[in-house]
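> sequence unavailable; structure follows:
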């Protein structure tokens, strides 16, 4: 089977299904283009993480992980933009800019993104490429601590999420550099 560029599978379409809960934002909207301020500096953006808020997650939730992944990156493996681990069960919102180094709630930490930094890394698709989807996900966990540290890879976080995610809240805004 051959896919057209820009039709990479959504990562959650190929993983075991999980219940969903509400993820909302004052800054981004599902299926809509992101404002350039949420893009990486390399494409003229401000590299600001969007505001996110979530509700309706399972009562037994003990913690959260926030991720942002671009399945349309021309890499063969997508591109991890944000991996935020260790959010307490009482955290139900992140303000704009919370993805910057040093701006996290107590106990939370970033795992290195595919830019090689431990922070939010904004959208930066190649100029003239297809519209890219940015899959912002809040994972509700059945444990308070995944037993990870900030030296693990995004894939290793994802592996652990596969066994501890109770439910997910997802927004899929887009971005393109013409």
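Looks like it came in fine. The structure presented is a predicted model; accordingly, all values stated were derived computationally and were not measured.
> contacts and neighbour counts: CA atoms only from here.
Will do.
> so what does the helix or strand where residue 162 lies touch, helix or strand wise?
Applying DSSP states H and E as the criterion places residue 162 in helix 154-164. Helix 154-164 is packed against strand 135-141, with contacts defined by 3 or more C-alpha pairs under 8 Å, 6 or more residues apart in numbering; DSSP states H and E.
> got the angle for the strand it packs on vs helix 154-164?
Orientation check (axes from the mean of the first three to the mean of the last three C-alpha atoms, to 10 degrees): strand 135-141 against helix 154-164 gives 50 degrees.
> so where do the strands sit in this structure?
In the chain, the strands defined using DSSP state E lie at 22-24, 52-55, 63-70, 79-88, 93-94, 109-110, 132-133, 135-141, 165-171, 174-175.
> just to revisit the earlier point, in the helix holding residue 162, what's buried?
By neighbour count on 16 or more other C-alpha atoms under 10 Å, the buried set for helix 154-164 is 154, 157, 161, 164.
> return the closest of those with respect to residue 116.
Among the buried residues of helix 154-164, residue 154 lies closest to residue 116 (C-alpha to C-alpha), at 10.9 Å.
> got another one to weigh against that:
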């Protein structure tokens, strides 16, 4: 079985719903992290990391919208709002600082112009937890994730000028 991630809120390649769009920076969304479900993790998985990244942000390095580490291997889903304080994360899970400057989910908030890709990634790791804090940078988490990655699954949605949201 392949390692996959899905969401009942949207399908791969669709437009991000307003519920998941940022509330601020010119956007008027609900800023709710979407429900996510994954399956087919490889043998030896000891934890998961969930990220949301915009590779099209005009920063030269993209934009990290959400980073959750230390999700136990037996967890295979997150409810809507888990990253927004509206639903629970597993007790061992830790949200780290995003490019908005604080831990937690921050939805799509592209500047006017082109449509951006928002990539949700669930990564299976060979360690039960990463030694990071809530103030750790996404770059540090990425370094550790790349060192302990067993497999990754991605789901990409679009948002920006010209998109019509459901």
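Received it, and whenever you're ready, just let me know what you need. Not measured: the values here are computed from a predicted model.
> what TM-score do we get after superposing?
The TM-score (TM-score structural alignment, normalised by the length of structure 2) is 0.91; 158 aligned residues with a C-alpha RMSD of 1.2 Å.
> okay, the buried residues of helix 154-164 of structure 1 in CSV with distance to residue 80 of structure 1 next?
Shown next, in CSV, are the buried residues of helix 154-164 of structure 1 (distance: C-alpha to C-alpha, whole Å):
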residue, distance to residue 80 of structure 1
154, 7
157, 11
161, 15
164, 20
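> among those residues, which one sits closest to residue 45 of structure 1?
Nearest to residue 45 of structure 1 among the buried residues of helix 154-164 of structure 1: residue 154, at 23.3 Å, using C-alpha to C-alpha.
> what does the closest one correspond to in structure 2?
Taking TM-score structural alignment, the alignment pairs residue 154 of structure 1 with residue 138 from structure 2.
> residues in contact with that match?
Taking C-alpha atoms under 8 Å, 6 or more residues apart in numbering, we find residue 138 of structure 2 in contact with 64, 67, 96, 97, 98.
> tell me how far the residue mapped onto the second one from structure 1 lies from residue 139 of structure 1.
Translated: residue 67 of structure 2. Structural alignment (TM-score structural alignment) places residue 67 of structure 2 against residue 83 in structure 1. Here the criterion is C-alpha to C-alpha, to the nearest Å. By it, residue 83 of structure 1 lies 11 Å from residue 139 of structure 1.
> overlap in contacts of these two?
Common contact partners of residue 83 of structure 1 and residue 139 (C-alpha under 8 Å, 6+ apart): 65, 66.
> hang on, the earlier thing: next, the mean deviation of the helix holding residue 162 of structure 1 compared to structure 2.
Aligned to structure 2 and superposed, helix 154-164 of structure 1 gives a mean residue distance of 0.4 Å (mean C-alpha distance after the TM-score superposition for structure 1).
> quick one, that helix and strand 165-171 angle?
Using the same axes, to 10 degrees: helix 154-164 of structure 1 against strand 165-171 is 120 degrees.
> got the angle for helix 154-164 of structure 1 vs strand 63-70?
Using the same axes, to 10 degrees: helix 154-164 of structure 1 against strand 63-70 is 130 degrees.
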